[in-house]
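> sequence below, structure please.
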Amino acid sequence: MFQFFEKKRYLVDQLENFVDIHNHILPGIDDGAADLDASVELVRAFGELGVHRFIATPHILQPLYPNTRKTIHEAHDQLMDALMDQRMNQVAVEPAAEHMVDDSFEELLESGGYLKFRKGYLLVEMSFLQPPLNFDRCIVEIAKRGLTPILAHPERYQFLHQKRGKYRKYAEQGILMQLNMLSLGNYYGPEVQKVAYELLESDLINFLGSDVHNLRQLDAVKEITLRPKHLVKLETAIQHTIGSFY
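Below you'll find the model as predicted:
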């Protein structure tokens, strides 16, 4: 009877010392921060929420964002130099990538052109509309290299919404899952939000990330509130993220 009156809490109030492992803060190399000024402003805005540590994950997506280790490291170095100039010495940014699993992904793996997280995690995504035909094979190839796949924003893949059992099968394959903060609100729509909470309540979410591309999205994150029962589940993912990458 009293659950209706439960006081919701703001997501951002839980983010002190958080490590954001999925974002698009590097300047000018994908659909994230358009230039260096936008990049610095985005990092500064995160800092106001208590977030100072990032693993930057620009897209590697052919042919739209044909990033390489070189382009990503160059953008990372530009950002770090700018942050030093601004005396934002408390900010730590590690370069990595969000890898699209598509026809070119196996070649990328073979060439060693991927950018992993520390401890051998590899952030991957796929088309929102249909799974790549080589997905299972790519997961096997990732594991062969001693890497652990983290599937970005599993709640956003529309083709999985009618096949919810697939999420459990992915977990059984050793695929870890990273929830987007924005999915906890209505930013991507009610169906994505519903699936996000279902995955959270089913203990299928391992990590939390922002996937923020711009200040508008970060402002949307600031508006997200959660019920206490959801916050308990989310806190587990938050602490696992911090513990793994701080």
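> make it CA atoms for all contacts and neighbour counts henceforth
Fine.
> and after the host helix or strand of residue 78, which helix or strand comes next?
Here residue 78, judged by DSSP states H and E, is contained in helix 69-85. Toward the C-terminus, helix 69-85 is succeeded by strand 92-95 as the next helix or strand (DSSP H and E).
> quick one: buried residues of that next one?
Under the neighbour-count criterion of 16 or more other CA atoms under 10 Å, strand 92-95 has 93-95 buried.
> toward the C-terminus, what is the element adjacent to that strand?
Using DSSP H and E, the first helix or strand after strand 92-95 is strand 98-100.
> that next one packs against which elements?
When contacts are defined as 3 or more CA pairs under 8 Å, 6 or more residues apart in numbering; DSSP states H and E, strand 98-100 sits against strand 59-60, strand 121-125.
> next up, for comparison:
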Amino acid sequence: MPDQSARGPGRPRVLSREERRAIIVEAAEALFLTRGYGETSMLDIAHASGMSKRTVYEMFETKEVLFSAMVLAQHSFAPSFAPPLPGGSAAGDLAAVLTRMGDFVLAPTQLAVIRIVIAESAKVPELARAYYEQGVARAQAVLAESIAVLAKRHGLAVDDPLETANFLFGAVFCETLLLSLVGCAEALPEGVLAKGVLAGRIERVLAVMGPGLGIGGAGSLNGRSAGAPGSSGSASG
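Here you go, the predicted structure:
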């Protein structure tokens, strides 16, 4: 795509700054994932995006800044992890949020980005910092926010939503994420990466942790929690 900001009279509609940024980030992501971070130059990204090298540097002063912008774009996911609408059980609502998180975290693109960070962080520590700040910390905050909403809705015993989010994330995803990152997904129990990601594991984790959170009948993910307010059929708020 030609750099439309440099065209003369009669040029098509000039792209806005945000549109050009998005095109550059998309091109960078494709190159980082196929060639690797270290093997990709800003000139490569300029060519792939159809922008001039000057335009790329005007938008992103370094390749590290561009990588950070790519991670941020990937993790603009807050609406995707919002708790379900009221009416379900505490266990069912938590399972829904964790399932959405798993679908994102275990997606091939996310695994590829994490591998890049691991491979390059010794040489470029800024990558690890950018990934943590724009990716991991944001994911933790979004999950914690959802848990806080569900704690209020269902009267759960959650003193620290962020700590609870980290416990749940580690218990549900840690083994699968690690094995997937090192290319040993075949060692996972059969069906763990099938559609409906980790449903069985999520149910088992909630069955174990549920009582401590004040969830009755944690194993029932489709109906209301046993003993929860409104379990006789009335919808909770």
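> TM between them?
Here the TM-score for the pair of chains, by TM-score structural alignment, normalised by the length of the second structure, is 0.28; 107 aligned residues with a CA RMSD of 5.2 Å.
> most tightly surrounded among the helices and strands packed on strand 98-100 of the first structure?
Neighbour counts (mean count of other CA atoms under 10 Å) averaged over each of those peak at strand 59-60, with a mean of 26.
> who are the packing partners of it?
Partner elements for strand 59-60 of the first structure (3+ CA pairs under 8 Å, 6+ apart): strand 98-100.
> before we move on, the earlier item: buried set for the helix holding residue 78 of the first structure?
72-73, 75-76, 79-80, 82-83.
> for stretch 21-36 of the second structure, same thing?
Neighbour counts over stretch 21-36 of the second structure (16+ other CA under 10 Å) mark 21-29, 31-33, 36 as buried.
> what does stretch 109-125 of the second structure give?
110-117, 120.
> ok, now which ones touch residue 232 of the first structure?
With contact set as CA atoms under 8 Å, 6 or more residues apart in numbering, residue 232 of the first structure has no partners.
> grab the longest helix from the second structure for me.
helix 161-181 (DSSP state H).
> past it, which element shows up next along the chain?
helix 199-213.
> show me what that following helix is packed up against.
So helix 199-213 of the second structure, by 3+ CA pairs under 8 Å, 6+ apart, packs with helix 90-105, helix 161-181.
> now with 6 Å?
Here helix 199-213 of the second structure touches no other helix or strand, going by 3 or more CA pairs under 6 Å, 6 or more residues apart in numbering; DSSP states H and E.
> now that helix against helix 161-181, angle please.
Helix 199-213 of the second structure and helix 161-181 are oriented at 160 degrees to each other (axes from the mean of the first three to the mean of the last three CA atoms, to 10 degrees).
> now helix 199-213 of the second structure against helix 90-105, angle please.
130 degrees.
> buried sites along helix 199-213 of the second structure?
199, 202-207, 209-210, 213.
> same check on stretch 95-108 of the second structure?
95-99, 101-102, 104-106.
> okay, the residues you listed in CSV with distance to residue 67 of the second structure next?
Output for these, formatted as CSV (distance: CA to CA, whole Å):
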residue, distance to residue 67 of the second structure
95, 32
96, 30
97, 27
98, 27
99, 27
101, 22
102, 23
104, 19
105, 18
106, 20
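> and of these, the nearest to residue 64 of the second structure?
residue 105 (21.9 Å; CA to CA).
> can you tell me how far the nearest residue in space to the closest one that is not next to it in sequence is from residue 129 of the second structure?
Distances taken as CA to CA, 6 or more residues apart in numbering place residue 111 nearest to residue 105 of the second structure, at 7.4 Å, with adjacent residues excluded. From residue 111 of the second structure across to residue 129 of the second structure, the span is 17 Å (CA to CA, to the nearest Å).
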